[in-house]
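> let me see the structure of the following:
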Amino acid sequence: MNFLGNKPAAPEESRAGRKHADEHRIVRLYKDHPTCDISIDEFERLALQRLRVLKKVEDLKLRGKQDEALMTEVMTSIRDNNLEGSAIEDPMRADQLSHFILRLSYCGKPELRKWFTTQECELFRLRFIDKLKTEDDRALFLQREGLAYTAVQTSEREMVQQKMKEVLRSSGNDGDIKIEQIFKVPFISVPDLVSQRKVWLHGGFAYVGQKDLVSLVAQDFRINLSKGLASISRRWREIFPDSDQRLRPLVEGLSQRYLGPDLGAAGNQARRSDLTVANLTSVSARHFPLCMHNLMQTVRRDHHLRHQGRQQLSLFLKAVGLPLEEALIFWRSEFGPKVPGDKFDKEYAYNIRHNYGKEGKMTEYTAHSCVSITRMTGGADEHHGCPYRRMDEASLRANLATLRCEPARINEAMQKKAGGHFQLACACTFQGLHAGADLELGINHPAQYYLESRRVYDERESAGGSSKPAAIPEAGAGPS
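Predicted coordinates:
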């Protein structure tokens, strides 16, 4: 892929001398496309580094983090993921490349464009505040990016300052604040400042103080990014023809990548050697997330699951440690009342062995992450996907009540569902079933839910078993 080229590492003293300037240059509108070659491995690494930061921004905002707490955690995530380069890399390079790589991945569907734009705008806003602290810093940025905002002339400056102070006083802010440079812009350019009563409105214009310049610049950032995404979307077939079977699948899959630990990999901590058909009923009742619990209930009740439901449950059972031999026993016994043994061996056993890497290409397939599951769709007679998305509120409330989830947490889960935050709704259920347990990172993978549930249960059992999480009741439980 043709992107910005590698640059030789600068001497230590030169890097130190450029540090302040680099911090300013890292805040930009991304108007210029990078042009040079990078490897496929670096392409993927840079994309995932930035994606982790954007996911962190989203998670912190959803959890209500603001101001200094939000700034501190996002800047820590930027450093941890080398988004601004490592000690021997040009800090501009990783940032610019990763941004434009993700533009390729998030330019298609409207919901992807909206998500990417929202997180990138918030990241830009936080960086602007963090890096450009002085009036000179901000003036250099405006000059570099070619942003010519109209400054209020000296002749009317005193009058405008007085009006802005009156606005600040009326909204409960300190009206005695010193207002430096003031910009005159159309009021539709700063809707957030208008809603917060931080600007003076007059004649269709908003008067913006220097310290609130970030809102004005963020609007230009959003407009530029939206145009860029639309341009790539129109040229998608030209950039990635149907014959491209190397880079195109990677780009298309980035938006669905699970970024946590590989909970489906062999030897991972999510797998436990104690999971068998004999204890699967009790373990699933206590430790499975709602999506997997529902699939278990369905297969026990109907003695059948449609293909996508079988795949979702089968890969999860593999991820949490059910051996292949036990998996074959489980599926054969559950399907037994409706599927004769020879038909099972012919139509279903191959697919189960294939999931475990024992057939076909001998590839070990990983379990679906929450991102993948929430995007699944299906008919009324199919039970795969995320129940927090697919169920209506009444059905979901009934299911959570059956699980004996705390009423307050059920209400909280309903609020998260209504807002489209399905993974946070699942986290609310976890906390409602594991009273007192904190789930700071949210739920990103069904196997993560399982692992956390077993950890909480084991810790409480070791402490005396006085406050074990309640077991989820099984409807029609027991092997068929």
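
> every contact and neighbour count from this point should use C-alpha atoms.
OK.

> for A47, see how far away the residue nearest to the spatial centre of the chain is.
The centroid of the chain falls nearest to K55 when counting by Cα atoms, centre = their mean (3.7 Å). Distance of K55 to A47, given as Cα to Cα, to the nearest Å: 12 Å.

> out of everything not next to it in sequence, what's closest to the residue nearest to the centre of the chain?
Leaving aside its sequence neighbours, K55 sits nearest to Q119 (Cα to Cα, 6 or more residues apart in numbering; 7.9 Å).

> L54 is in contact with the one you found, correct?
Yes. With contact defined as Cα atoms under 8 Å, Q119 reaches L54; the gap is 5.7 Å.

> circling back to that earlier point, and the residue nearest to K55, what does it touch?
By Cα atoms under 8 Å, 6 or more residues apart in numbering, Q119 lies in contact with L54, K55, V57, E58.

> this one as well, want them side by side:
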Amino acid sequence: MRQFYPNPPNEPFTLEEFEFYSHCRLEVLLAIHHIKEHQNGKDLYEECMKNVSQDAQQVMQNMAQDSYSHYILRVAACVSKWTEWFIDMETKLFRMRICREDCVQALHQAFAVSYRIVAFDSLTHSEKNWMRATTSQNDIHKSRFYMVPFTECNDLIRDRRVLIRDGFCVLPKKDLIHVICYHFRSKIVSQMKTLKKGLAVHQQEIKRLTFIFDKLTSYYASKTYTATYQQAHEGPPFHFTLETIDHVASRHYPLCMQHLHDKLREHHHLKYNGRLQYRLFLKSLGFKVEENLRFWNTEFTKKISEAEFQKRYAYSIRHTYGLEGGRKDFEPYNCQQLSDSAPPKSGQYHGCPFKHWSSATLEVNLNEKKIGRDKIIPIIKASEYGKHQTACQLYFEAMHPLSAVGSFRLDNIGLYPSEYLYMSIRAFLP
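Sure thing, here's the model as predicted:
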């Protein structure tokens, strides 16, 4: 049986091992982040292991080191504010490894959970037809089904792949993997909330490890950024011009960038943080410096002269591309950086709406976009609970055709604003 990480390890290990184990684990989680889920779990795990170093493979194969690395990254994720991403990737890793285990046994042993069993013959006629249509078993009439509370089957319900009866989902044995992953994730979420509270009283110990956590965060940011940045510079899956940017912004921008664009058009100006956030976003979409300059020049000169624009703003745009000053080529902000930025003050519009807006402001904005009440409430709840990436993903689902969203992996939404745009474009492609 695979590990469920019930308790943190208490054996001592060196600071060098601490850094080594954590880096290996992060390497594996990043490989999972970038892997394409078109094969079964076993193949996915094997494919993932091919994409990591020999050191990382050995750490994952050693039960003690597997546990060390998992718990070290728990702490790093809490300190470095990529908790939600860590939980998502650990759950995916667990799913890859558990897919061929006996999930019934795992549920009972690891989580002390068991469910009422019903036989195929006890199902109604329509329920039997549903099971025949959705289950490939030839001997389905011999199968046993499990009555699982619907709250433990969110992904199956979301994808409309489950039979519901009296508040319970009727699941064949093969679908219990969704339930065990639910319990695994729920346990990690609960334990990490406790961990965050505990870290608050151990600041001195944490400071000793800051340099390691900083390196892990830099490595995480560089690797999650690389795919998006390369995609932009290899050419996005579409091409739009400054003349069509309003249409693209209204239909495909994430909420944070759409808000900036709308306010820029309204006021013909943005304050410093908003300007920097938006021009780096345009850069991430492949806009050349000349296009970025023309975009801002066209809008700002509706209120100021050409000479004033050149004097006050042109230099900073060229600086963004590494053409002035220290000639540093600036990278676009990721969603974590936007979330961590200083909250916008009066007249400012930068940051992350799901982090910085009040629930009332967010609700007004979502209503203006004609989003249904049934979809607005989960977005606001996720925002209130601090699940900003989840809120952004729910917003994406609300703004795009259900048929398209159902076939997409939304994991990258909420990591980089440009990734939202790419996914949005694809959702509307024939």
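
> can you calculate the TM-score here?
The TM-score (TM-score structural alignment, normalised by the length of structure 2) is 0.61; 346 aligned residues with a Cα RMSD of 5.2 Å.

> that older thread, which helix or strand contains the residue nearest to the centre of structure 1?
Per DSSP states H and E, K55 of structure 1 falls inside helix 40-62.

> for Y207 of structure 1, helix, strand, or coil?
Taken by DSSP: H, G, I helix; E, B strand; the rest coil, the conformation at Y207 of structure 1 corresponds to strand.

> hang on, it packs against V167?
No. Distance between Y207 of structure 1 and V167: 11.0 Å, which falls outside the contact criterion (Cα under 8 Å).

> ok, those two, which is more surrounded?
Counted by other Cα atoms under 10 Å, Y207 of structure 1 and V167 do not tie: Y207 has more neighbours, with 25 against 19.

> next one: the more buried one from I129 of structure 1, what distance?
From Y207 of structure 1 over to I129 of structure 1 (counting by Cα to Cα), the distance is 20 Å.

> the strands in structure 1, which residues?
Ranges of strands within structure 1 are 150-151, 182-186, 200-202, 205-209, based on DSSP state E.

> which one of those strands lies closest to L104 of structure 1?
When the strands of structure 1 are compared by Cα to Cα, strand 182-186 sits nearest L104 of structure 1, at 31.8 Å.

> ok, for I425 of structure 2, nearest residue in space, not its chain neighbours?
Closest to I425 of structure 2 by Cα to Cα, 6+ apart is H252, at 6.5 Å.

> and for stretch 216-227 of structure 2, what's in contact with it?
Residues contacting stretch 216-227 of structure 2 (Cα under 8 Å, 6+ apart): S22, H23, L26, L30, A76, S80, N334, L415, Y416.

> and the first one, how many neighbours?
Using other Cα under 10 Å, S22 of structure 2 has 25 neighbouring residues.

> and the gap between it and L29 of structure 2?
In terms of Cα to Cα, S22 of structure 2 sits 11 Å off from L29 of structure 2.

> equivalent analysis for K302 of structure 2, please.
48 Å.

> neighbour-wise, which of the two wins?
Higher neighbour count among K302 of structure 2 and L29: L29, with 22 against 12, using other Cα under 10 Å.

> ok, that one touching D88?
No. Between L29 of structure 2 and D88 there is no contact under Cα under 8 Å: 9.4 Å.

> right, and the helix or strand after whichever helix or strand L156 of structure 2 is part of?
Here L156 of structure 2, judged by DSSP H and E, is contained in helix 154-158. The C-terminal neighbour of helix 154-158 of structure 2 among helices and strands, as given by DSSP H and E, is strand 163-165.

> and that following strand, what does it pack against?
strand 168-172 (3 or more Cα pairs under 8 Å, 6 or more residues apart in numbering; DSSP states H and E).

> please tell me which residues of structure 1 the strand it packs on aligns onto.
Against structure 1, there is no aligned range for strand 168-172 of structure 2 (TM-score structural alignment).

> determine which residue in structure 1 is aligned with the residue nearest to I425 of structure 2, please.
Match for H252 of structure 2 (TM-score structural alignment): H287.

> what sits against that match?
Residues counted as contacts of H287 of structure 1 (Cα under 8 Å, 6+ apart) are Y449, Y450, S453, R454.

> trace the second one over to structure 2, please.
Here Y450 of structure 1 is matched to L421 in structure 2, going by TM-score structural alignment.

> does its match touch C256 like I think?
No. L421 of structure 2 is not in contact with C256 according to Cα under 8 Å; the separation is 11.5 Å.

> now do F287 of structure 2 against L429 of structure 2, distance only.
As judged by Cα to Cα, F287 of structure 2 and L429 of structure 2 stand 22 Å apart.

> what about the two, which has more around it?
Neighbours per residue, other Cα under 10 Å: of F287 of structure 2 and L429, the larger number sits with F287, 20 against 8.

> great, nothing more from me.
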